[in-house]
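Novice: Just to be clear, the model below is a prediction. Sequence and coordinates:
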Amino acid sequence: MQRIDYAWRLFATALCFFLFGLGALVMTVIIFPLYFLFAGQYRTSLARKTIQTAFAMFLWLMQFTGVLKFEIRSAQRLTECSGQLILANHPTLIDVIAIIAYMPNVNCIVKQELWNNPFVGMVVRSANYIRNSDSESLIDQCEQALQAGNNLIIFPEGTRSRPGEPLKFKRGTAHILLKSKAMLTPVIIQCWPSTLTKGEKWYKIPRTKANLLVEVQPAISITEVMMAAERDADGYSARQLTKKLEDYFVSQIAVGR
């Protein structure tokens, strides 16, 4: 029975990612080009709602076929927030899918390669996501998006974490927080046994079904994160804030285990 279960989950994983790629191709070739007939803001909202729906369907498909068990706690905090920075740790390939599936209007930072990708380039351009090609204006673009009422997803690690290794956040997130003064909603993501981690092929599935848990924490301010940290003449430093964010996520992940 274990071999049959493993074989089925391997097949189901391949099927899910095949359909994901096929769906991206259909949206790029047929659906999203039509969105450019509409004005800018309406096109952006329509594109983001379409992406949310597609991600929700993919997440449902992975659960329905038995690839993984998914649970999200306090999802209403994602659906109700506005102009907030959504910060999440990044243990798996599908973390952004699990978050966007619950957010109809959310922005995120995408790599330049995705912007030019023939399969998803049209999708991310239609959604008016922020590309990371121009590091000098990136923080300003993020601040403008937040001030316009957009929620913004950021993975402070900058890439997927490796199992067993400590979290290591980059300072870019702290610079965005310090400049925008936006509220932040921490999202704690855990997956056991680990799967779809950095450097791991999609077909390297675990021996048992993976459990993906997403816990949405209450929104907090920079002051609440820093608490007793000392301020310098210009306020909190990016280094201090980055360390405090790391400590917060490490403590929350430990609580959830």
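Specialist: Perfect, I can see it now. Numbers count the residues shown, from 1 in each chain.

Novice: switch to C-alpha atoms for all contacts and neighbour counts from now on
Specialist: Fine.

Novice: what does the lengthiest strand in the chain contact?
Specialist: What stands out as the longest strand in the chain, according to DSSP state E, is strand 184-192. Strand 184-192 is contacted from outside by 84-92, 95, 210-222, 249, 252-253, using CA atoms under 8 Å, 6 or more residues apart in numbering.

Novice: Could you tell me which of those belong to strands?
Specialist: 85-88, 210-216.

Novice: need the contact list for the residue positioned nearest the centre of the chain.
Specialist: In the chain, the residue lying closest to the centroid (CA atoms, centre = their mean) is residue 96, at 2.9 Å. By CA under 8 Å, 6+ apart, residue 96 lies in contact with nothing.

Novice: ok, and here's another one to check against it:
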Amino acid sequence: MPRFLRIPLSGLAFLIFYGCASAIAWILLPIERHRLRHLPADEQRLALDRFFMRTYAFAIGFMARLGLMHYRLPDTSKIPPGPKVIVANHPSLIDVLFIKASLPGVVVLVKAALFKSPSLRRIFMASGDFKGPDGEGQTFGKTAVLDIFVERLRAGRSVLVFPEGTRSPAWRLHRFRRGAAEAAIRAGVPILPIFVLNDPPVLKKGDKWYDMPKRVPEFELEVLPMIDTANRSSRELTTELRNMLAVRLEAARERTVARNRAEN
């Protein structure tokens, strides 16, 4: 689809996204909870996890049907069950949608500002996401936030962390913070690295909804081998994680450069 058509469709997608968020929060979610009310608490939690997983899958599927992107989700059937820290690079605004559509029951720390929306707040709280402190206090390395993450892990939830703390620059990575590895060590859980490919980069930090690349962007997730955190330091683990994702990012960049040269 040409770029001049994708720009208005992108605006339409954002409008529909927020409209659907209200419909989910105030109509579909209450209906789902009513349907599940007779189940034990654990089964209700699992059913809600699947409900939200389908919701996120629908959201990205809808954007793909509009012609705004192509995407490929990973096969997660062989991922061992149990709580884990999920660590990923963060090239775009919508990375979390792909990860939540791939793995049920994943919780994230949400910016405090987003909790000001009544509809989004209901969705976040129902799915297990939780609010970070206001302002700079929401940094993952802060003790209070780290304690919340460890608490969630010990309660059996998997926690998604973007160690860069913000969206990545195009084809690069920021410095990784050690909070994700530290939380995994304290809770005694493994780390699951996920590489997110966004080619060409779109919805980066500072991008507007109308900043569309010439080519339709492709999103792809690669689940990397699980990392055991026993007897490891957070510094060592953080370095390993960043190197692992940086290698894949550079390989993807080189493929794109080669393809662009061939097309030109």
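Specialist: Okay, I see it. None of the values given here were measured: they were computed from a predicted structure.

Novice: tm score of chain vs chain?
Specialist: Once superposed, chain against chain, the TM-score is 0.83 (TM-score structural alignment, normalised by the length of the first structure); 242 aligned residues with a CA RMSD of 2.5 Å.

Novice: Report the aligned residue range of the second structure for the longest strand of the first structure.
Specialist: Taking TM-score structural alignment as the measure, the second structure aligns residues 191-199 with strand 184-192 of the first structure.

Novice: post-alignment, that stretch versus the first structure, mean distance?
Specialist: Mean deviation of stretch 191-199 of the second structure relative to the first structure after superposition (mean CA distance after the TM-score superposition for the first structure): 0.9 Å.

Novice: now the helices for the stretch 101-250 of the first structure?
Specialist: Assigned by DSSP state H, counting those that start in this stretch, the stretch 101-250 of the first structure shows helices spanning 112-115, 121-126, 135-147, 172-180, 222-226, 238-256.

Novice: could you give the angle of the fourth one to strand 184-192?
Specialist: Direction vectors for helix 172-180 of the first structure and strand 184-192, defined by axes from the mean of the first three to the mean of the last three CA atoms, to 10 degrees, enclose an angle of 160 degrees.

Novice: Give me the helices and strands touching helix 172-180 of the first structure, please.
Specialist: In terms of contacts (3 or more CA pairs under 8 Å, 6 or more residues apart in numbering; DSSP states H and E), helix 172-180 of the first structure is packed against helix 135-147, helix 238-256.

Novice: now those helices as CSV including mean neighbour count and distance to residue 13 of the first structure?
Specialist: CSV is the format used below for those (neighbours: other CA atoms under 10 Å; distance: least, CA to CA, whole Å):
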stretch, mean neighbour count, distance to residue 13 of the first structure
helix 135-147, 17, 34
helix 238-256, 16, 27
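
Novice: Let's have the ones you listed in CSV, adding distance to residue 167 of the first structure.
Specialist: Converted to CSV, these look like this (distance: least, CA to CA, whole Å):
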stretch, distance to residue 167 of the first structure
helix 135-147, 22
helix 238-256, 7
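
Novice: so which of these comes closest to residue 47 of the first structure?
Specialist: helix 135-147 (16.1 Å; CA to CA).

Novice: count of residues packed around residue 47 of the second structure?
Specialist: Residue 47 of the second structure has 18 neighbours, counted by other CA atoms under 10 Å.

Novice: Without its sequence neighbours, what residue ends up closest to it?
Specialist: Excluding the flanking residues, the one nearest residue 47 of the second structure by CA to CA, 6 or more residues apart in numbering is residue 36, at 7.8 Å.

Novice: Ok, residue 216 of the first structure next?
Specialist: Going by CA to CA, 6+ apart, residue 216 of the first structure has residue 187 as its nearest residue, at 4.6 Å.

Novice: and residue 197 of the first structure, how many residues sit next to it?
Specialist: 20.

Novice: Which residue in the first structure aligns with residue 119 of the second structure?
Specialist: Looks like residue 119 of the second structure aligns to residue 119 there (TM-score structural alignment).

Novice: The closest residue to that match other than its chain neighbours: which element?
Specialist: Using CA to CA, 6+ apart and skipping the chain neighbours, the partner closest in space to residue 119 of the first structure is residue 25 (5.5 Å). Residue 25 of the first structure belongs to helix 2-26 when assigned by DSSP states H and E.

Novice: The very next helix or strand once past that helix vs the second structure, mean deviation?
Specialist: On the C-terminal side of helix 2-26 of the first structure, the nearest following helix or strand under DSSP H and E is helix 32-35. The superposed helix 32-35 of the first structure is, by mean CA distance after the TM-score superposition for the first structure, a mean 5.2 Å from where its aligned residues fall in the second structure.

Novice: How many residues are close by the equivalent of residue 11 of the first structure over in the second structure?
Specialist: Under the alignment defined by TM-score structural alignment, residue 11 of the first structure corresponds to residue 8 in the second structure. Neighbourhood size, residue 8 of the second structure [other CA under 10 Å]: 12.

Novice: List the residues that contact residue 8 of the second structure.
Specialist: So residue 8 of the second structure contacts residue 210 (CA under 8 Å, 6+ apart).

Novice: how much space between it and residue 209 of the second structure?
Specialist: 9 Å (CA to CA, to the nearest Å).

Novice: sorry, back to before: the residue nearest to residue 216 of the first structure and residue 4 of the first structure, how far apart?
Specialist: Distance from residue 187 of the first structure to residue 4 of the first structure, by CA to CA: 35 Å.

Novice: Neighbour count: the two, which is higher?
Specialist: The residue with more neighbours, out of residue 187 of the first structure and residue 4, is residue 187; 24 against 9, by other CA under 10 Å.

Novice: Residue 219 of the first structure versus the more buried one, what's the distance?
Specialist: Residue 187 of the first structure is 10 Å from residue 219 of the first structure, by CA to CA.

Novice: roughly how far is the longest strand of the first structure from the heart of the chain?
Specialist: 10 Å (CA atoms, centre = their mean, to the nearest Å).

Novice: quick revisit: got CSV for the helices of the stretch 101-250 of the first structure, with distance to residue 47 of the first structure too?
Specialist: Listed next are those as CSV, based on distance: least, CA to CA, whole Å:
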stretch, distance to residue 47 of the first structure
helix 112-115, 15
helix 121-126, 6
helix 135-147, 16
helix 172-180, 25
helix 222-226, 31
helix 238-256, 31
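
Novice: How about the contacts made by the closest residue to residue 197 of the first structure other than its chain neighbours?
Specialist: Closest residue to residue 197 of the first structure apart from its sequence neighbours, by CA to CA, 6+ apart: residue 92 at 4.9 Å. By CA under 8 Å, 6+ apart, the residues touching residue 92 of the first structure are 160-161, 191, 194-198.

Novice: Whichever of those end up buried, select them in PyMOL.
Specialist: Buried residues among the contacts of residue 92 of the first structure (16 or more other CA atoms under 10 Å), as a PyMOL selection:
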select buried, resi 160+161+191+194+195+196+197
